[in-house]
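A.B. asks: Provided below are the primary sequence and the corresponding predicted coordinates.
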Amino acid sequence: MPRYALKIEYHGAPFAGWQRQNDQKTVQGAIEDALARLEPRAHTIAAAGRTDAGVHALAQVAHCDMERDWDPFRLSEALNYHLKPAPVAIVDCAQVAADWHARFSALQRRYLFRILMRRAPATHQSGLVWQVKQDLDVAAMREGAAHLIGRHDFTTFRSTICQAESPTKTLDHLEVRSVETPAGPEIHFDVRARSFLHNQVRSFVGTLERVGAGSWHPDQVGVALQARDRAACGPVCPPQGLYLAHVDYNIAPFESA
């Protein structure tokens, strides 16, 4: 059975996350239903990351096994036809080796988080950003973020329902930057690691927002990290500003990568 890698973009608002659930709409379920329209049978796809309810993707990667030898372009076009009107799009498709795996072959995952700073309600960006009404101190947030980079026990920033075997992870990169947009000033968080704990990025951002607002000193982030206690974490921010932005592989499966 030929295997295909899919690069997937989606708006997470209508979905109860990536992972298939019997009684709720999910991104995985929508794509598997579309695959069943092309080859009528049960389909199971695997993804690089299982995003939560309300989380978006710019470049989620999944793989599927087909019985027919599909031209990748025709497969992506057929899937997009059957995915309508769901806010899910296959933006690239490539045939890969039979042992290639969207999750286990991944070397690094990159997430983007967007905070919009303005008092007026968001209109065009509604559901795509976390809106805060006050200006945040980006320099202080950068200082706080520096405590998190490297290999640590991230128990403080791990959901109580996280199923990972260990809370120890290596955070490769955490950049906090100001971005001017037509809708107003935004703060973007660029977060990169091989793998993440459940709610880890949203826990980081929620804690760093408290630093930017002046409620926390930047050094308190390090204290919270060393506490290895979920109760020491700042508030977990809402999901709508979070995007799975990129997945790295040893050999990029897509021509546009």
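C.D. replies: Structure's in. What do you need?
A.B. asks: from now on I want contacts and neighbour counts done on CA atoms only, so please keep to that.
C.D. replies: Noted.
A.B. asks: buried set for whichever strand or helix holds Lys169?
C.D. replies: Lys169 is part of strand 168-181 when elements are defined by DSSP states H and E. Applying a neighbour-count criterion of 16 or more other CA atoms under 10 Å, one finds 169-171, 173-174, 176 buried in strand 168-181.
A.B. asks: now swap in stretch 78-91 and tell me
C.D. replies: For stretch 78-91, the neighbour count (16+ other CA under 10 Å) marks 78-80, 82-83, 87-91 as buried.
A.B. asks: let me know the closest of the residues you listed to Trp70.
C.D. replies: Ala78 (10.4 Å; CA to CA).
A.B. asks: from Ser203, how far out is that closest one?
C.D. replies: Going from Ala78 to Ser203 by CA to CA, to the nearest Å gives 38 Å.
A.B. asks: put this next to the previous one:
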Amino acid sequence: MRWALGISYLGQAYDGWQSQPSGRTVQDHLEGALARFADQPVSTVCAGRTDAGVHGLMQVVHFDTGVVREPFSWVRGTNTFLPPDIAVQWAHPVPAEFHSRASALARRYAYVLLESAVRPSIESGRAGWVFRPLDEGALRDAASRLLGEHDFTSFRASGCQARSPVKTLGRINIERKGPYWRFEFEANAFLHHMIRNIMGCLVAVGQGHQAPAWIDEVLAARSRDAAAPTFSPDGLYFLGPVYESHWGLPASTPPYHWLP
């Protein structure tokens, strides 16, 4: 039987999502907890891998097992063996043709940024930080230039393993709540470090170091050297994948309402 799980986690203590020999990844902890609960090895496939320090509000995984349990048992039983900063939010049986990565129509991320003369304290590791004011109009102008299908080579990490740098960025929302900015991105797929590199460029524009039209030049250059430095992972959250409604999977989790 195939199951899909929605997972939330804080990424500060982990070396990213994907399993590594160190065992200090979210996947390692999840599969270890599932194995203890199911009393047999469990291998998971995720919707989108996250880097060290990046958080997840609804990572989705699927796995196959012959163990029969109720949905609430997969949630509560697995959580018993997980650390406090990782939690299964929901569990649903899915057809064998469902694939957490291949069935996703799009993926969503949010970046939370603190604009303040004082560095983060209680939000340390959970929000990026700038101490110079940002121009909202310039930010929106710059962001609009990234929408649509583009070759995002300039925003791609050197170690990115994606077959093509061409992606379709369908939405960028920018909101402000007090000193906190929230940038939300939705695309068919993202390149390695793509959002953090976009954030570096948006901050450069927002602080007046570059004009919004500079974004067009960065895209056209198709060179990582043309863009700003990679921004901090601290404020980056994987909101989760978007699936067709017929799979019957939740579109959000309670942590969505906690995030600014």
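C.D. replies: Thanks, I have it. Worth saying up front: this structure is predicted, and the values here are computed from it rather than measured.
A.B. asks: care to give me the TM-score?
C.D. replies: Scored against TM-score structural alignment, normalised by the length of structure 1, the superposed chains reach a TM-score of 0.94; 251 aligned residues with a CA RMSD of 1.3 Å.
A.B. asks: re earlier: counting by contacts, list what the very next helix or strand once past the strand holding Lys169 of structure 1 packs against.
C.D. replies: Next along the chain after strand 168-181 of structure 1, taking DSSP H and E as the criterion, comes strand 184-193. On a contact count with 3 or more CA pairs under 8 Å, 6 or more residues apart in numbering; DSSP states H and E, strand 184-193 of structure 1 meets strand 106-117, strand 168-181.
A.B. asks: any idea how far the last one is from the middle of the chain?
C.D. replies: Average the C-alpha atoms of strand 168-181 of structure 1, do the same for its chain, and the two points are 13 Å apart (CA atoms, centre = their mean, to the nearest Å).
A.B. asks: so stretch 225-240 of structure 1 matches what in structure 2?
C.D. replies: Mapped onto structure 2 using TM-score structural alignment, stretch 225-240 of structure 1 spans residues 219-234.
A.B. asks: buried ones in that stretch?
C.D. replies: So for stretch 219-234 of structure 2, counting by 16+ other CA under 10 Å, buried means 219, 221-222, 224, 226-234.
A.B. asks: check stretch 97-112 of structure 2 too.
C.D. replies: So for stretch 97-112 of structure 2, counting by 16+ other CA under 10 Å, buried means 98-101, 104, 106-112.
A.B. asks: which members of the residues you listed are the farthest-apart pair?
C.D. replies: Phe98 and Val112 (31.4 Å).
A.B. asks: quick revisit: redo the buried residues of stretch 97-112 of structure 2 as JSON lines? Include distance to Ser245 of structure 2.
C.D. replies: Below are the buried residues of stretch 97-112 of structure 2 laid out as JSON lines (distance: CA to CA, whole Å):
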{"residue": "Phe98", "distance to Ser245 of structure 2": "12"}
{"residue": "His99", "distance to Ser245 of structure 2": "14"}
{"residue": "Ser100", "distance to Ser245 of structure 2": "14"}
{"residue": "Arg101", "distance to Ser245 of structure 2": "16"}
{"residue": "Ala104", "distance to Ser245 of structure 2": "11"}
{"residue": "Ala106", "distance to Ser245 of structure 2": "13"}
{"residue": "Arg107", "distance to Ser245 of structure 2": "15"}
{"residue": "Arg108", "distance to Ser245 of structure 2": "16"}
{"residue": "Tyr109", "distance to Ser245 of structure 2": "20"}
{"residue": "Ala110", "distance to Ser245 of structure 2": "22"}
{"residue": "Tyr111", "distance to Ser245 of structure 2": "26"}
{"residue": "Val112", "distance to Ser245 of structure 2": "28"}
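A.B. asks: make JSON lines out of the buried residues of strand 168-181 of structure 1 and add distance to Glu9 of structure 1.
C.D. replies: Shown next, in JSON lines, are the buried residues of strand 168-181 of structure 1 (distance: CA to CA, whole Å):
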{"residue": "Lys169", "distance to Glu9 of structure 1": "27"}
{"residue": "Thr170", "distance to Glu9 of structure 1": "26"}
{"residue": "Leu171", "distance to Glu9 of structure 1": "24"}
{"residue": "His173", "distance to Glu9 of structure 1": "23"}
{"residue": "Leu174", "distance to Glu9 of structure 1": "23"}
{"residue": "Val176", "distance to Glu9 of structure 1": "24"}
